[in-house]
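A.B. asks: After the sequence you'll find the predicted model.
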Amino acid sequence: MGEALTGDRLTPAVLAPSRGFSVDVEGPIAFQEAAEGFGQSVVQFGSASAGGLIVGAPLQMGDVNETGKIYKCNPGSIRCQEILIQRPPDAKNMSLGLSLAARGSQFLACGPTVHRACGENMYINGYCFLLDQSLRQLQRIPDSLPECRKHVTDIALLIDGSGSIKTVDFRKMKTFLSEIMKRFHNTDTQFALMQYSNKFKLHFNFMEYTRSHDPDHLVQGVEQLHGTTHTATAIRKVVQELFSSSRGARDEATKVLIVITDGEKYTDPLSYSDTVPESERAGIIRYAIGVGNAFSSDTAQRELREIASEPTNEHIFRVDNFDALQGIQSQLQDKIFAIEGTQSQNSSSFQLEMSQEGFSSLLSPDGPVLGAVGAYDWSGGIYLYGSSGKPSFINVSRTSTDMNDAYLGYSSQVITANGQSSYVVGAPRYQHTGKVVLFSRDTKGGEWTPSSEQLGKQIGSYFGGTLCAVDLDRDGNTDLVLIGAPMYYSPLNGGRVYNCPIKGQGMTLICTKTLQGQTGQAFGRFGASMSEIGDISGDGQTDVAIGAPMENDNRGALYIFHGEKGGLSPQYRQRIEGSLFPSRLHYFGQAVSGGTDLTRDGLPDIAVGAQGQVLLLRSRPVLRVRVSISFQPPTIPTSAFNCQEQEQLNTEASRAEVCFTITKSTKDRLGNSIFSTIQYSLALDPGRTKIRAAFDSTGAVLSRELRLGIGKRCETYQIMLPLCPEDTVTPITLRLNYTLTGEPISTASNLKPILSEDSVPVSAGLLPFQKDCGADNRCDDQLEISFNFSGLSTLVVGITPELNTTVSIQNHGENSYSTTVRFSYPAALSYRRVLLLQVPQCTPG
């Protein structure tokens, strides 16, 4: 272990919480380090007691040619320590920590930018290191980098033997030829030699060269032909006669022609326009070496340019005399070695030399998976290191030209269905719009083949740049895949995530659902990072965090989406802004990892990467409150509201028992140390203008506050009838409203519980009036009404001063409640008063 680093617990600059639910923002644990790139990658692994938080700093410089460091951060001590990796000597500038992955008690740290020189070429590969929870290095993947590829090359030497070359200079040219061939000793290179003037002589072909392999012996017997200079015709003869399998030429070899001449062609019946196109069609790379003063003229220089391949300045050598040929040996050798980095007719310019394995990484049930974005002209793919020890390379097709520069392997995730694994792999630069491919294993041959794909829709959106496989119900089967397109642009939203359910063994071909961040963040890069974070809401479904590191002027934000039965909530439940914290965060949300309890409280924690910092956010205990309201007696007895002529009663109608039962929706290790304060109000007959009931001496409304732990608590309240109720048919309503405020938990660094989203903060109970209506509680009355107009039979307007009407009502059945008599009279009459002549009398029976 290396030097210890420190971190802090932060307090938000603004105590008003972010819009949200169960992720605590008041007391995050902050890890900070000056290492370049610290926070660019994060991963949780193991558990709080055996595991921790791994943070990558892939840009940090170490010793000579050493880039990238990884750290283990401890939430208990709020400290980080560098993890010392046993790097092989050839792991130069590897950017260790650019990608991190974890599974169970193991984690994988990758450096995908290992630079190595092969001749003139600089190749880029990668190393990954598998470690256990004790930080022991278990495996290096791969065990070693591939050797510099021995490039298969067939080189034809075409030398000018015309009479203009002196005998002594011809001998010097033979020495040059011998030295050049010796420089390619121990490489897979074959030579053939042809001399020309106006005559042509094949001294040895490729097959004869392999039998001898002695350059001095092969060149020793070469005699000068003399004559004129037929260079164009000689090139044709080399193309048609020498580069053939019958002469030992190899189909897979890079074909090279080196022409050495001391001047312009002369008396040649052919022109270069006749023969050079033939060599180009054959895929022959041509070098022209001009010797002597003849090439000081423009026409002679133009002839060299006609002979040489494009770009001509890379394929022409000019020397003043044959002695100077020795000085170009190294240059010519390096240029030929560098040919393996150019496009030939029959093969990719690069195969695995630039693969950058480990650009993305994954620990799957089958073994480590390394993304190799640079393989085969950056078409990309993934390496699967299974139990056999020999890696399987999985890609679309090595000959599929439309995958060039697709970056397949930029992201990768494992999909599990019924115990079988498939791999979903992102190619964000495919045809400039991006693609995601699902690879499944053929049950017959065991080969990995594409079984489904999903195409991006917007150019430059980087569709497939990030992926997240989600097991919603945590049954071991993947339910959906989230595909990030962080560069997606619209005037209102920057970045988009596509929600793709898994059906059976394959991914649905059309992902119709999308997730977006806050409106107005056009350059936010929503979807730049994604991770499962466990069940933080307590509903049994896995939740997801999505980063948008460039929102709010690059301060960044993190979004929380809750899992639901059958999918993911379309609207985010919480948005946490980087600007909420006082440490001046930038790019908050550039990396995220969640789902592991690192703080030993039994609740999932979320690690969020920012520039130079990592914040560990804690999920909160989620409480569910059940309210019950009961009355004793359950109905208001008739004796309580038998008013007769009384208006003031002040009799007890009943007693209300209000019970709060608090349970935990989330699983934790906090036991009974969770307390909260419930503030509630009770209201009798809310909305009625005339009070029928009241609490003892407090009116119809009261407010109370209770401190509660986990369990049940009941309170009893007396309900009075202050006045004779006019309405004894409609039950009295008791309505309760409450809010819950979690108290800081001292054993959990003052983490506060929170009320679950689905808790109902309003409850009501009904207290009916007793009805004397028999066993069935149904009142069947038999009303009889009679009218008496005081003997008056005719009303004479202007003479009769008043009209008295006596109404008699009798009930021969069960009690009748809220009975009314309605009079209708002509507009010419005016109402004066009503008198009660006889109090209602009840006859038992």
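C.D. replies: Now that the structure is in, tell me what you want to look at. Numbering: from 1, shown residues only.

A.B. asks: make it CA atoms for all contacts and neighbour counts henceforth
C.D. replies: Noted.

A.B. asks: Which stretches in the stretch 201-350 of the chain count as strands?
C.D. replies: In the stretch 201-350 of the chain, the strands defined using DSSP state E, counting those that start in this stretch lie at 254-261, 284-291, 316-319.

A.B. asks: Include mean neighbour count when you put the ones you listed into CSV, please.
C.D. replies: CSV is the format used below for the strands of the stretch 201-350 of the chain (neighbours: other Cα atoms under 10 Å):
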stretch, mean neighbour count
strand 254-261, 23
strand 284-291, 23
strand 316-319, 20
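
A.B. asks: Can I get the ones you listed in JSON lines including distance to Thr210?
C.D. replies: What follows is the strands of the stretch 201-350 of the chain, written out as JSON lines (distance: least, Cα to Cα, whole Å):
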{"stretch": "strand 254-261", "distance to Thr210": "16"}
{"stretch": "strand 284-291", "distance to Thr210": "20"}
{"stretch": "strand 316-319", "distance to Thr210": "28"}
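
A.B. asks: Quick one: closest of the ones you listed to Thr698.
C.D. replies: Closest of these to Thr698 is strand 254-261, at 99.6 Å (criterion: Cα to Cα).

A.B. asks: got the contact list for the closest one?
C.D. replies: Applying Cα atoms under 8 Å, 6 or more residues apart in numbering, the external contacts of strand 254-261 come out as 151-160, 243, 283-291, 339-340, 344.

A.B. asks: so it versus strand 284-291, what angle?
C.D. replies: 20 degrees (axes from the mean of the first three to the mean of the last three Cα atoms, to 10 degrees).

A.B. asks: Near the residue nearest to Leu472 when sequence neighbours are not counted, how many other residues are there?
C.D. replies: Among residues not flanking Leu472 along the chain, Thr542 sits closest, at 4.7 Å (Cα to Cα, 6 or more residues apart in numbering). For Thr542, the count of nearby residues is 25 (other Cα atoms under 10 Å).

A.B. asks: Can you pull up the most central residue in the chain?
C.D. replies: By Cα atoms, centre = their mean, the chain has its centre lying nearest to Met530, at 2.9 Å.

A.B. asks: The structure to be compared is supplied as follows:
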Amino acid sequence: MKIDVELEDLWDAVACQKESSLSWERCETFMDIVIVLDGSNSIYPWYEVQDFLINILQKFYIGPGQTQVGVIQYGSTVVHEFSLGEYQTVEEVVEAARNIDQRGGEETRTALGINVARSEAFKRGGRPGAQKVMIVITDGESHDSPQLQQAVPDSKEDNITMYAIAVLGYYNRRGINPEAFLKEIKFIASDPDDKHFFKVTDESALKDIVDALGERIFSLEGTSSQGRGFGLQMAQAGFSSHLVKDGILLGAVGAYNWNGAVLKETKHGKDGILLGAVGAYNWNGAVLKETKHGKVVPPKSSYKDEFPEELMNHGAYLGYSVGSLISSRGSQLYVAGAPRFNHTGKVIVFTLKNTGNLTILEALLGEQIGSYFGSELLSMDINGDGHTDVLLVAAPMFYSEGWEKGKVYIYTVTPQTSFILQGALEFSDRSQNSRLGSALAQIPDMNGDGFRELVVGAPLEDDHQGAVYVFYGQDKTIQHQYRQRLSAAGFNAGLQYFGQSLHGVLDVNGDGLVDLAVGALGAAVIIWEEQQGGGSTTSSPPSPCSTPCSTPSFSSSSSSSGVWYSLALDERRFPPRAVLDELDRQQRRSLVLQTGGGPSCQRLGFSIQETTDYGRPIAVVLETGQQNLDEGPVLDPDWPSVLRTELPFWNGCEQEDTCVPDLVLHGHTDLTDVQSFCSSKDRDTWSLCGHQRASEEDSVYVVETGRRRVVVSARLENQGENAYGANIHISTSSNLLFSSLIVKVKSPSYSPSLKAIPHTEIRSFRAGTLAPPVSGIHHCLQDAHRHKEMKTRTKLNQTKVINLSLDQNESQMNRRHPVKAE
């Protein structure tokens, strides 16, 4: 209540100070207005006149120290409907106007109405020094026209400004020439006629002149006898406010033709409030300051560089939002938003001395027309070192992809107190109106990392139900991805525009944590804050027992917090190669974490099943969660709730993940080579033997006519480390049929265990021999060349190839080239 009184006193002093001084003049809305209303029988329909009366009354600044309104109705006689000062607010005056009935009358005695208004109405509640304004509304020539020659000059001699409105409905309905009537009405109106005379075609057209009449009366209100435009008359000091170290900062958006201004009031060094006054200087706005020696208003020239005269008609609304920041040098700077500047918006950073010297240090410009850049400002000391880290500037009406989504710009404050655009908070995946940034608030650290957090309102989301978003601070900036969304739709309370205002300073429920107040349409919501707990979750590596552990890291009034966890082994294989000793391997288990205590662990046993797959490790998955989501600390979303790791088998090699084998493949066949074949005396004359002697090849194999099978022997030897998954591939030509495979020598098998070597490996310094016979040899080969290929492969992709090519020589014999190893 103390603050309200101080602001009211400040407004009275700024806007409507009665004492004249060099710096301050009387509020120029200090006016007495009497409306002289024709209620004769020719006025029809009456409700049109009544609607006009209500609409024009709503244009006036009615209140103590400002405008007073009285109404008289005349026809044949005059009636005082209500007097000046009888009603003190716009609402009261409008309600009184709704109850005015048409009095009627056979005559229209306009001169009588003017005389009564001049001599009586301005004395009933009239104030000395108030500007006098009379508005005459009539639909025909007066029956006491001669008396107008005296009544009108007398009124003007009393310094009454006369507005006259001619309603031509009666004349148009009857086809009467209104020339004489219009001449009479122009005589009533003050000069010049184009500023004070109005005419409408009928009663229903009165609504069309409401704005024009209001603007002309405003022009009278905002113009002094010297002809100045608006200065601080419409300042609206207090439109925005902000606490600063040495006083009160006020926004005055209506100052200087609605370009706006900023005011400051100090209380001998005590903390105060920073307020905006949007109406100063014709709604351009301004900045004002009050000290113990009086109020200090920076001159209009202080803004001319950033708010040039040619843009005055845009109504920048400087002071729509105000704030302050602390530079790295410890000096206090002020910021103020002008969201309508040049239609795109502007934010200025400035200093303000008690002498009235305002110096603009930097200006930040908006990028989109109509986005209202600068309508909300927030400076944040994220890491708590006493210096401002970022300045947040909201553009809640930023338009994107056909929706009014909103945007919050993040400016980093450098050590040189310059502002670098770091990015923006915005949603590109939302197809709805949002107005993100309609409200901004800083709240204390929630997740225990020591950095303050940001709350942003989006009151148009979910079909105007609204939502708020929580963004975490990190180092000296804000994380761009929101961490929590609170939607009014989830409260089932019928809220609208939830998030249009925010406040996060007070601990309402006394739990030691700051709570968040969120404003909505006609309602406010208090949201309790819960401390967020972080912790490390681990699982011990390979042994017959796994030990899940969790180490809490939080500060809370609660001494403990319960969590659940589940452990799964080889979850994607069936059957799994490892199982927990308990039957239900997916069963959730509980673990209690003590505040400030060490790790909390539980040992779980498991067994390895008989398997031939020792090459791939066993997958281990540990999932955790909070038991009670409504009480105590909450889990930190930065910490993973699912831990995935692997349990490998021992490979028996020097390196844990690599084995280097040295495979040697030997191969031979039971066929007779040509040299041995031709050594017989009865064969040396054969053409085959003659061909062999002429050949440069060392050895050729011979297949005789009666032979039905060929045996190829292979011997695979590993002279290096273990070779896992080694295998031999045997391929034959299409005219040979594979008969069988005989394993003559093999490595001894081992029982599988955690350190076992499976029988599928080829151990070092072991050899194996394979003798696969091949049957079904045809006498006549279809192709000139045939080959038999043997390969061995390991996981290291080492391959040795032996080709035994067969050549057709005669119809009853085949010649075979020597074995070649690749």
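C.D. replies: Sure, I can see it. As the structure is a computational prediction, the values presented were derived from the model and not from experiment.

A.B. asks: Now the TM-score, please.
C.D. replies: With the length set by TM-score structural alignment, normalised by the length of structure 2, the two chains reach a TM-score of 0.55; 537 aligned residues with a Cα RMSD of 5.0 Å.

A.B. asks: Let me see the contact set for the counterpart of the residue nearest to the centre of structure 1 in structure 2.
C.D. replies: With TM-score structural alignment as the criterion, the equivalent of Met530 of structure 1 in structure 2 is Leu440. For Leu440 of structure 2, the contact set (Cα under 8 Å, 6+ apart) comprises Glu376, Leu377, Leu378, Leu454, Val455, Val456, Gly457, Ser501, Leu502.

A.B. asks: May I ask you to confirm that Thr728 of structure 1 is in contact with Tyr817?
C.D. replies: Yes: if you go by Cα atoms under 8 Å, Thr728 of structure 1 and Tyr817 touch, sitting 7.4 Å apart.

A.B. asks: Count the residues that sit near Ser763 of structure 1.
C.D. replies: By other Cα under 10 Å, neighbour count at Ser763 of structure 1 equals 15.

A.B. asks: In terms of helices and strands, where is it?
C.D. replies: Per DSSP states H and E, Ser763 of structure 1 falls inside strand 762-767.

A.B. asks: cool, Asp32 of structure 2 as well?
C.D. replies: Using DSSP H and E, Asp32 of structure 2 maps to strand 31-38.

A.B. asks: From the contact counts, what lies against that strand?
C.D. replies: Judged by 3 or more Cα pairs under 8 Å, 6 or more residues apart in numbering; DSSP states H and E, strand 31-38 of structure 2 is in contact with strand 67-74, helix 110-116, strand 131-138.

A.B. asks: try it again with 6 Å
C.D. replies: Strand 31-38 of structure 2 sits against strand 67-74, strand 131-138, with contacts defined as 3 or more Cα pairs under 6 Å, 6 or more residues apart in numbering; DSSP states H and E.

A.B. asks: Downstream of that strand, the next helix or strand is which one?
C.D. replies: Where DSSP H and E defines the elements, the next helix or strand beyond strand 31-38 of structure 2 is helix 46-57.

A.B. asks: tell me which element the residue nearest to the centre of structure 1 is part of?
C.D. replies: Secondary structure (DSSP H and E) places Met530 of structure 1 in strand 529-532.

A.B. asks: What is the corresponding segment of structure 2 for the helix or strand that that strand is followed by?
C.D. replies: Where DSSP H and E defines the elements, the next helix or strand beyond strand 529-532 of structure 1 is strand 544-548. On structure 2, the counterpart of strand 544-548 of structure 1 by TM-score structural alignment is residues 454-458.

A.B. asks: And Gln356 of structure 1, what's its match in structure 2?
C.D. replies: With TM-score structural alignment as the criterion, Gln356 of structure 1 pairs with Gln236.

A.B. asks: Just to be sure, that match is in a helix?
C.D. replies: No: using DSSP: H, G, I helix; E, B strand; the rest coil, the assignment for Gln236 of structure 2 is coil, not a helix.

A.B. asks: Run a quick neighbour tally on it.
C.D. replies: Neighbours around Gln236 of structure 2, by other Cα under 10 Å: 30.

A.B. asks: Pretty sure it sits against Gly251.
C.D. replies: No: using Cα atoms under 6 Å as the test, Gln236 of structure 2 is too far from Gly251 to be in contact (7.9 Å).

A.B. asks: now the strands for the stretch 501-650 of structure 2?
C.D. replies: 501-503, 516-520, 523-527, 532-539, 545-546, 548-553, 560-569, 578-580, 589-594, 600-601, 604-608, 618-626, 634-635, 642-647.

A.B. asks: Among the ones you listed, which comes closest to Phe491 of structure 2?
C.D. replies: strand 523-527 (10.0 Å).

A.B. asks: For that closest one, buried residues please.
C.D. replies: By 16 or more other Cα atoms under 10 Å, the buried positions in strand 523-527 of structure 2 come out as Val525.

A.B. asks: mean shift of that strand relative to structure 1?
C.D. replies: Comparison of strand 523-527 of structure 2 with structure 1 after fitting gives an average deviation of 1.6 Å (mean Cα distance after the TM-score superposition for structure 1).
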